[in-house]
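1. Sharing a sequence plus its predicted fold:
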Amino acid sequence: MELGRFWWWVVLILVQLGMNGCFGCWEQEKAALLQLKASMNFTADIDPLRTWNSTNKNSDCCDWERVKCDNTTGHIIQLDLYDMIRLGREDWCLNASLFLPFEELQHLDLDANWISRWVPNEGFERFSALRKLEMLYLANNNFNNNILSSLSGISSLKLLYLSYNKLNGSFHIPAFSNLEDLYLDDNEIDDFVTTTTKGSNNLPKLQVLELGWNKVNARIFKSLTTFTSLKILRMRGNNLEGSFTSYN
């Protein structure tokens, strides 16, 4: 009986491997990569994703540039799509649903794409379905204050880069229950609002906060008192002048 159960599991594993072509990336993820590339409308002479093509049926998308797969499962875990839109277009109209087939995605880099808009109802809120996404790089884009609330549904997020965007004034930081590193430098922030509920705060695990080169002044320190796990705070290039109150 035990031997029969063992062979049943062997057959099941072989079937799973067969669905994945035994080696390499998953066919549905390969198709999703090609659809994602098509949405960027590269011209023939300007194509930073030349290796992303379907001409070779045996091509393993885990070997494509800017793609990293898990060595065991073959699922895509990292996409480095920084600086995709640089010649011939003003920005990238994002369709976040195109990333949803990458269910094991842990690391996504969209830096320097000048993203400021997305397909209606297909914004970053859709990323809440990416349950394993931990690192999200969105620096050098055109996001305003609303981007934080759009991202708050990504409960797995540990690192968020929003440097060099259009965050400004005073705004509310929503809850990120697992966020450890938050980079907000080189914006026009002067303060932000945090909330606490029954003794807990909305960034309970935050350890690194980068606020350099904004417009914050001494009143920011009152907001920072809610970050009880904070270890590193960078605030160079701001308006910290004169005397201010120390908060415990």
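-> Great, that's in hand.

2. Only C-alpha atoms from now on, for both contacts and neighbour counts.
-> Fine.

3. what's the next secondary structure element after the longest helix anywhere in the chain?
-> In the chain, assigned by DSSP state H, the helix with the most residues is helix 2-19. Downstream of helix 2-19, the next assigned helix or strand under DSSP states H and E is helix 27-39.

4. That following helix: how far from the chain's middle?
-> Its chain's C-alpha centre and that of helix 27-39 lie 18 Å apart, by C-alpha atoms, centre = their mean, to the nearest Å.

5. Counting neighbours, which bits of it end up buried?
-> Going by neighbour count (16 or more other C-alpha atoms under 10 Å), the buried part of helix 27-39 is 29-30, 32-34, 36-37.

6. what's around the residue lying closest to Ile76 once chain neighbours are set aside, how many residues?
-> Using C-alpha to C-alpha, 6 or more residues apart in numbering and skipping residues adjacent in sequence, the residue nearest Ile76 is Cys69, 4.1 Å away. Taking other C-alpha atoms under 10 Å as the criterion, the count of residues near Cys69 is 20.

7. Over to the one 4 residues further on?
-> Residue crowding around Thr73 was assessed by other C-alpha under 10 Å; the count is 16.

8. so it sits in a helix?
-> No: if the criterion is DSSP: H, G, I helix; E, B strand; the rest coil, then Thr73 is coil and not within a helix.

9. here comes the other one, which I'd like you to weigh against the first:
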Amino acid sequence: MGRVFGLLFQILLLHFQVYRPLSTPSSFLDSAHLCLPEQRAVLLEFKNTISLDDYCDDYPRTNSWNESTDCCSWDGVSCHVVTGHVIGIDLSASCLYGTLHDNSSLFHLQGLQRLDLNFNKLDGSLLENSSLFHLQGLQRLNLAHNNFNGSISSKLFNQYV
């Protein structure tokens, strides 16, 4: 019985050594520079089109976004550890305000799987033909507690919640 347990333990240990690096958040990979230059440019363009609310008590995550650092290490940004593509953006409660336009640079991140912009002061029109809804890999979308107008069909709503 002890031998079987030992073998099982070694298999589990090997499993975590092989598969864990693929699921490790990019913040643990400080020495790796994964950010693709065009993705950094897209994120910085978004940052420059949105303002920060000076009267906000929350921490604006975009403060860590600058051209001299790896965008995969920026607050609120998650990258695929192999390809370096941005797969997640969490800017919830980040003191953002302004208009999220239909042609926002964020919608050019084709590998984006998760986008969380809740608890900001963003506005704009949520049209079903918006570029936002054409992100093929998008699995989770949170735009709650903003000032968007328009309506989203139940089909699109159910796709992202």
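-> Nice, I can see it. Since we're looking at a predicted model, the values are computed, not measured.

10. Which position in the second structure pairs with the residue nearest to Ile76 of the first structure?
-> Residue pairing (TM-score structural alignment): Cys69 of the first structure is matched to Cys79 of the second structure.

11. Test my guess that its match contacts Ile89.
-> No: assessed by C-alpha atoms under 8 Å, Cys79 of the second structure is found out of contact with Ile89, at 9.1 Å.

12. can you state the direction angle for the longest helix of the first structure and helix 27-39?
-> Orientation check (axes from the mean of the first three to the mean of the last three C-alpha atoms, to 10 degrees): helix 2-19 of the first structure against helix 27-39 gives 20 degrees.

13. quick one: helix 2-19 of the first structure to chain centroid distance?
-> Centroid separation for helix 2-19 of the first structure versus its chain: 36 Å, with C-alpha atoms, centre = their mean.

14. Need the nearest residue in space to Asp53 of the second structure, chain neighbours excluded.
-> Closest to Asp53 of the second structure by C-alpha to C-alpha, 6+ apart is Cys95, at 5.1 Å.

15. Please pull up the equivalent of the one you found in the first structure.
-> Aligned partner of Cys95 of the second structure by TM-score structural alignment: Ile85.

16. for its match, what are its contacts?
-> By C-alpha atoms under 8 Å, 6 or more residues apart in numbering, the residues touching Ile85 of the first structure are 40, 91-92, 112-114.

17. These: which two are farthest apart?
-> For the contacts of Ile85 of the first structure, the farthest-apart pair by C-alpha to C-alpha is Met40 and Ala112; their separation is 14.1 Å.

18. Pull the contacting residues for whatever residue of the first structure lines up with Val42 of the second structure.
-> The alignment partner of Val42 of the second structure in the first structure, by TM-score structural alignment, is Ala32. With contact set as C-alpha under 8 Å, 6+ apart, Ala32 of the first structure has these partners: 98-99, 101.

19. Can you tell me the SS state at the residue most central in space within the first structure?
-> In the first structure, the residue lying closest to the centroid (C-alpha atoms, centre = their mean) is Leu136, at 2.1 Å. Following three-state DSSP, Leu136 of the first structure is assigned to strand.

20. Which position in the second structure pairs with it?
-> Per TM-score structural alignment, Leu136 of the first structure is aligned with Leu141.

21. Okay, buried residues for stretch 116-131 of the first structure please.
-> Neighbour-count burial for stretch 116-131 of the first structure flags 116, 123-131 (criterion: 16+ other C-alpha under 10 Å).

22. State the distance from the match of Val42 of the second structure to Ser149 of the first structure.
-> Distance from Ala32 of the first structure to Ser149 of the first structure, counting by C-alpha to C-alpha, to the nearest Å: 27 Å.

23. before we move on, what about Leu209 of the first structure?
-> Look at Leu209 of the first structure and Ser149 of the first structure: by C-alpha to C-alpha, they are 18 Å apart.

24. more neighbours, these two?
-> Neighbours per residue (other C-alpha under 10 Å) separate Leu209 of the first structure from Ser149, with Leu209 holding more: 20 against 15.

25. what's the matching residue for the more buried one over in the second structure?
-> Leu209 of the first structure maps onto nothing in the second structure, by TM-score structural alignment.

26. Which of the contacts of Ile85 of the first structure has the largest number of neighbours?
-> Within these, neighbour counts (other C-alpha under 10 Å) peak at Trp114, which reaches 23 neighbours.

27. Identify the residues contacting that one.
-> Applying C-alpha under 8 Å, 6+ apart, we find Trp114 of the first structure in contact with 85, 90-92, 140-142.

28. Tell me which entries of these lie within helices.
-> Per DSSP H, the subset of those in helices is empty.

29. Narrow the residues you listed to those in strands?
-> Within those, no residue falls in strands by DSSP state E.

30. quick one, longest helix in the second structure?
-> Max-length helix for the second structure by DSSP H is helix 2-23.

31. Show me what that one is packed up against.
-> Helices and strands touching helix 2-23 of the second structure, as assessed by 3 or more C-alpha pairs under 8 Å, 6 or more residues apart in numbering; DSSP states H and E, are absent.

32. and that helix, how far from the chain's centre?
-> 30 Å.

33. now the helices for the first structure?
-> 2-19, 27-39, 146-151, 220-224.
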